[in-house]
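**Student:** sequence unknown, structure follows:
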């Protein structure tokens, strides 16, 4: 055991040799202090978790949370809580995969599966990212429309600016991206803290909402929204993103160094995801306390929520704060979604394109369908599109979760870092629950 701190983890169990670095522009670009307190080291690792948490509070979450709160009151708070606990486990596994193997999840899939299987997984992942980006782009455009009266089409086109923003920030260091993301998260959280104070929800009803109810499974409409919440909370592209951006830290490539990196990375993502839990729960609580209790049980569109908050709460600040939080959420999500698109494209296809071209391609995958949909349907139907996008994400989720659990449980790939028995059981249980809910959704949707 004396050589443990300097022993490298042996790479075995992969069909192909090690891949090129993930996000090469910022790979291992941030130094970790070798001395100092544990808190100083934790701060050096803190950041990636907040980029991941952004995906758990994007405009797609807003649509499902608003629909769930207005239709069913506080009942679906339990789904948000359970989904968040699943997310904490899965993101911890994603971070561990990247730290131990030096591969992000996309690279790991390419290096493990045959080319046809890997290509199939890539196509499914791109569809999920397109669905996610559609929600984020439409959400940002709606926020610009509500706050400034900007037509939806123009708002959607403006979101392409995030491509330039990422290039600018990444050239100044990955920490700048993390700082911007955290600032926007704090803005969203602050807005909803004030909103909860204005709505004054009943504490007892809120607490009862966190207790699971059998009605969620038996009621088809409630189940549809619940699975949409699951798809909006545990996002497949976040697993690819997290496994890549944890590699921006210069942790020691030893067993001890990797164990330390896993510990701090898990703390980082867990704390960040509790912020996401607060924001998701806050949206549903506001919808339940404001709309459901006043008989407005059909509020599923973000525009309706914005317009109703002022008359129901008696202050214009309620609607303005809602719009500001939505804009911050949309911008944050498009930023991290673009990064995830780059990681997936590079990881599965092993292609190297100029940074500006990679990000432009991934942005256009979302912009083009969003422009077409908005031109055809306008503001009407955007709530249905947002909820549907989250259901699509949920259906794709198993194709990211199952490889992740499989890889991190394999001793040939992970060595001494492979999941212990209790974690294997828990992780596979989560994977089976997600797959089972998706099967139920398909049956109820098409049969």
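**Tutor:** Sure, I can see it. Here the structure is a predicted model, which means the values were calculated and not measured.

**Student:** okay, CA-based contacts and neighbour counts for the rest of this
**Tutor:** Noted.

**Student:** Checking my notes, residue 201 in a helix, right?
**Tutor:** No. Under DSSP: H, G, I helix; E, B strand; the rest coil, residue 201 sits outside any helix and is assigned coil.

**Student:** nearest residue to it other than its sequence neighbours?
**Tutor:** Excluding its sequence neighbours, the residue lying closest to residue 201 (C-alpha to C-alpha, 6 or more residues apart in numbering) is residue 289, at 5.3 Å.

**Student:** Can you give me the distance of that neighbour to residue 387?
**Tutor:** 21 Å (C-alpha to C-alpha, to the nearest Å).

**Student:** for comparison:
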């Protein structure tokens, strides 16, 4: 798409240019890695797909971060396999939204943050920026607490010390960004494989009922009629679809050097969608595995009150008869927490640069975001101890739920706009599907927030 004109339109008399945007794109997204990875012009479709593969796995990380674990554990211990259908439906929604995010970045050359800045008035874009920063801080808070809990469970490191140790990942991120984007993708995929491997063994050890698992993937009317089950189900949805992933995906697809033609963009959209869809099925496996292990280990033995990560860790070993069960659980949690910090770094950078066009060194941006998460975590841990930390983890998921619609609605709006997207605008069936998903997410998250603050 061509971007015409150099000057920005005045806020007092906004005009839409021929490309459908109020403002011209100020700069490329993640300029240090923008279009840095070549796509082979010749060769098999599989070779081209491999060149595009990678961003989807960074996106999938957000769907298996520590914030998801508590809802999956609670759902499995309280209701057995019933809520597997909710995980599956949430994953399908995520596949649709991530495909749209990838398409937005490929077609417009803008990430979602840049698109919001270039479409909305300055006051509106500033509000969206503040909400998004809160969501990223909340997500980072979940990563900090999850990593600290894992370090405490595995090595006996006090929670406060574990929280402070997480600052060290700033150096890791800086090192990887200097070496190239493929190194970040390789590390993320390695950690995902580690998490998947741990839960594959956990599934073997817990010996779930296959019939019950298969039945759990079929939606049940009981989910809607039982208030407690509905509350947990909405919590699973809120913890599954992450707003920062939409900003992240719309940016990192632009690391590929695809041809800026109709055919090149169409090919990029196809392979990018395959990449994110396959990666999100890995996330589905891990989230489903957490719930299945919880159901097979706790629900079937009458331990229906297990809803916290540390309780699950301590009870797995005696119930399954091997210390390996708890150790693998802890290793997977640590890998999930560390994996999420990498994608959180990139999402934070994308949002700040996209909305404000402010360039900070990656280590400084990461340090600022991490301190915003560490300070409340340390204070709460010192005052209220472990219980307060777990409450803070729940609060972080509520904040993420609150912000989700402010990312989903602009995404659906932009990708459905023919002036912005041209021939790549969402066809009618996809437009309807996307808006249905957006409305469902908005309504359910409002319900979750009301229920949370009313103390139900």
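**Tutor:** The structure has been received and is ready for your questions. Just so you know, these numbers come straight off a predicted model, no measurement behind them.

**Student:** Would you pull the TM-score for this pair?
**Tutor:** The TM-score (TM-score structural alignment, normalised by the length of structure 1) is 0.96; 441 aligned residues with a C-alpha RMSD of 1.4 Å.

**Student:** returning to what we had before: and residue 289 and residue 387 of structure 1? Which one has more around it.
**Tutor:** residue 387 (29 against 21; other C-alpha atoms under 10 Å).

**Student:** Give me the mean deviation of stretch 134-147 of structure 1 from structure 2.
**Tutor:** Mean deviation of stretch 134-147 of structure 1 relative to structure 2 after superposition (mean C-alpha distance after the TM-score superposition for structure 1): 0.7 Å.

**Student:** rewinding a little: list the contacts for the residue nearest to residue 201 of structure 1?
**Tutor:** Taking C-alpha atoms under 8 Å, 6 or more residues apart in numbering, we find residue 289 of structure 1 in contact with 73, 199, 200, 201, 202.

**Student:** closest to residue 442 of structure 1 among the residues you listed?
**Tutor:** Relative to residue 442 of structure 1, the closest of the contacts of residue 289 of structure 1 is residue 73; by C-alpha to C-alpha it sits at 25.0 Å.

**Student:** And that closest one? What does it align with in structure 2?
**Tutor:** In structure 2, the residue matched to residue 73 of structure 1 (TM-score structural alignment) is residue 80.

**Student:** cool, residue 350 of structure 1 as well?
**Tutor:** When structure 2 is aligned by TM-score structural alignment, residue 350 of structure 1 is paired with residue 357.

**Student:** Just give the number of residues close to its match.
**Tutor:** Number of residues near residue 357 of structure 2 (other C-alpha under 10 Å) recorded here: 15.

**Student:** was I right about it contacting residue 26?
**Tutor:** Yes. With contacts counted by C-alpha atoms under 8 Å, residue 357 of structure 2 reaches residue 26, the gap being 7.3 Å.

**Student:** Just to confirm, what residue in structure 1 is aligned with residue 340 of structure 2?
**Tutor:** Superposed on structure 1 with TM-score structural alignment, residue 340 of structure 2 falls opposite residue 333.

**Student:** With residue 183 of structure 1 as the reference, measure out to that match.
**Tutor:** Distance of residue 333 of structure 1 to residue 183 of structure 1, computed by C-alpha to C-alpha: 13 Å.

**Student:** Those two: who's more crowded?
**Tutor:** Ranked by neighbour count (other C-alpha under 10 Å), residue 333 of structure 1 and residue 183 place residue 333 first, with 30 against 14.

**Student:** Quick one: distance of stretch 318-327 of structure 1 to the chain centre.
**Tutor:** 20 Å (C-alpha atoms, centre = their mean, to the nearest Å).
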